[in-house]
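In: okay, predicted coordinates and the sequence, questions at the end:
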Amino acid sequence: MYFKSILLVSTLTFCYVNGAVLLWSNNKFADISPLRGFSDENLEDLVKKMGYPEVTVYKSSFSLLPELEVHLNGYYTAYNPNGDISTENATEISGQDLSLLETKQRFDLAGEGSVLSVLVLPNGRSKREVTSGSSTTETSPTTAKGPVLYKGKSKKDIYTLLYSSQPLLLRTSSNSSNLELGQSTMVTVNTASKDPITKLFVKVRVGEDNNDLMVLQFFFVWSKTYWSLKAVNLSSLTANYSANLNIVNQFSVPAHFSYHCNGVTVFADTTKTTELLIYDMQVQIDSKNGAFDDAYDCVDFMTVPIWSGLFVTALLGVGLIIALTAISEIKTMDKFDNPKTKPLVITVAE
């Protein structure tokens, strides 16, 4: 197989080049010569020729290639050992993240859009320096009960943020179970150039021993200059479980604003048997500095108590106006009050 041959080439040449690039897509793309360099400009030209597909850039070590082979069946692939792709905004993956990658690709293949994935493989020396310590994308299992922030960055340095004051709660009425979803171990953002949908992928550890892995896929939809959070798909990587949940209370927020809502935001399926609860949620998909911008609150500006107060004030104001108008219409006899005029004489007959 071609893919197996490139694995051998990679092991022989990675010490002499700056890096290598592996590409795969669900649509056929132009041949990439392994004898020429492949830079960011070449990647931009390829994206343009493919009609601007949804592009995701990863980075990893050469040791991941044998494990990755089984996940590329059915894809069009290409390999270039002389790659020079910027990895500043790439998502670093390890062998433990292949399950998340497999889940994400399963969602992509089910859709109709074109997808292009790029894996950058730096040279062996620099990669050993990076992996000698702890991974930057993997966090140790945690059972913290505090706030949760999911933060991902797209290729264009645009951040997608989702905050909850408590760990998310997955509640299933069919088996009367409650599952807390805390801090993430990996977050990726996918935004296609001509696709109004932005996808936020979050992998979290769940369960008492943190052995179960759950993938949350949040769907954000753009409508002109407004965006909204429509749904979330849940998929367990260690158990045969998945669910598609829609947000109960719809909202729409202008660009460059965040959305905030005190209390509980609920995502539920059509039968209301599975619910995902987010506490005091604040979310934004177009943050430029990695922090929330001014927030649109879910509580309307004119609430019921405000309307009640305005109604009572209006009634009192109308009554005051009527009283002042009635007083102004009273006419007195000025003759009795003017001392310069002849006084009025009234004779009384006995």
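Out: Received the coordinates, thanks.
In: could you use CA atoms for every contact and neighbour count after this?
Out: Noted.
In: what lies in contact with the helix or strand harbouring Thr188?
Out: Per DSSP states H and E, Thr188 falls inside strand 184-191. Contact partners of strand 184-191, identified using CA atoms under 8 Å, 6 or more residues apart in numbering, comprise 54-56, 91, 137-140, 150-154, 160, 197-205.
In: if we go to 7 Å?
Out: With CA atoms under 7 Å, 6 or more residues apart in numbering as the test, strand 184-191 has contacts from 54, 56, 91, 137-139, 150-154, 197-204.
In: and the comparison structure, right after this:
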Amino acid sequence: MAPKEVLTSNDEILGQVLSALQSEDIPYTAILTALRPSRVVRDVSDLTPEKMGRQLLQKDEAPPPLRFPESGTPQILFWASNFSVAFNNTWHDLTNLTFGNNPPVNVNDSKWSPQASQLVLKYGNVNRSSLTIRFHIRNVLYNVSARHWFSLHLVEVIRGGGAPIRFNVTQITAPSNYSFSCAQVSSFPPSEALLVPDGRQDVKVMMADFQIQSYNVTGPRFSYASDCSGFFSPGIWMGLLTSLLLVAIFTYGLHMVMSLKTMDRFDDPKGPTISVPQTE
């Protein structure tokens, strides 16, 4: 059957089932799924099930980023779609405790200055213990580029009243008027980790879709992002080198063909032999 006929038949069957349920006053919940939403409802506050009718599942907008201070003009913005820490290979999800409207995390101990900033996240109860995570950020003027660059150089994890567990940070830097984003910032695997543990290995940190900005924040949204992925990936380098090799082979072959020359005279096996006089 043609796709149009299949969809029409399915729609008729769904309509018959829903009509039968409505005629019998039977309460029901219908969930219809698809590859993408049919439309996005921005404001659902005044919508009722009767007004909604049959609609495909819709994905809500992402929660706003964490900001410091919580009121007024923000100075630090932080966001991650998945923020988790592990103690002795036991993972604890901090995403819902950190982001959203009125999250329970406390950021009042955070600090900001033009030269250095510190984002402090305090959680009251994570696996029956308090948890504090500190992000240390520096803002430095580089004379070569004649501009300020900020860098996240240290992350500290403090559980309960114990000593801080430090992670040295690599490659998280961007111009001060930009934000920094990365698909994953974690302490594993060790060969590709952006968070390098300083000592203990029983604590791990993982942040997916990580983004942070500490300077030149103009509102509740991030500025243009400087991504952690380099412009020339290994695949791009392989393609460029292969293309250069093929171009070199083609150029050499073309030069060889163009340099070929034919003889002005040829020997005739039935005629006299060509003699070339030698002159001194």
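Out: Noted; the coordinates are in hand. Being a predicted model, the structure only gives us computed values, none of them experimental.
In: care to give me the TM-score?
Out: With the length set by TM-score structural alignment, normalised by the length of structure 2, the two chains reach a TM-score of 0.57; 188 aligned residues with a CA RMSD of 3.3 Å.
In: tell me which helix or strand comes right after the strand holding Thr188 of structure 1.
Out: Counting by DSSP H and E, what follows strand 184-191 of structure 1 is strand 197-206.
In: so Gly146 of structure 1 sits in a strand?
Out: No. Applying DSSP: H, G, I helix; E, B strand; the rest coil, one finds Gly146 of structure 1 to be coil, outside a strand.
In: and for it, nearest residue in space, chain neighbours not counted?
Out: Excluding the flanking residues, the one nearest Gly146 of structure 1 by CA to CA, 6 or more residues apart in numbering is Gln166, at 5.5 Å.
In: what's the separation between Phe164 of structure 1 and Pro305 of structure 1?
Out: If you look again at residue 164 of structure 1, you'll see it is Ser, not Phe. Separation of Ser164 of structure 1 from Pro305 of structure 1 (CA to CA, to the nearest Å): 28 Å.
In: looking at these two, which one has more neighbours?
Out: Of the pair Ser164 of structure 1 and Pro305, Ser164 is the one with more neighbours under other CA atoms under 10 Å, namely 22 against 9.
In: map the more buried one onto structure 2.
Out: For Ser164 of structure 1, the aligned residue in structure 2 is Ala80 (criterion: TM-score structural alignment).
In: likewise for Phe311 of structure 1?
Out: For Phe311 of structure 1, the aligned residue in structure 2 is Leu241 (criterion: TM-score structural alignment).
In: mean shift of the helix or strand hosting that match relative to structure 1?
Out: Under the criterion of DSSP H and E, Leu241 of structure 2 resides in helix 234-258. Compared with structure 1 after the fit, helix 234-258 of structure 2 shows a mean deviation of 0.9 Å (mean CA distance after the TM-score superposition for structure 1).
In: ok now that helix, how far from the chain's centre?
Out: 34 Å (CA atoms, centre = their mean, to the nearest Å).
In: and what of stretch 103-115 of structure 2?
Out: 24 Å.
In: any idea how far apart the tips of that stretch sit?
Out: Terminal residues of stretch 103-115 of structure 2 are spaced 28 Å apart (CA to CA).
In: would you mark the buried spots in that stretch?
Out: Using 16 or more other CA atoms under 10 Å as the test for burial, stretch 103-115 of structure 2 gives Val105, Asn106, Val107, Ser110, Lys111, Trp112.
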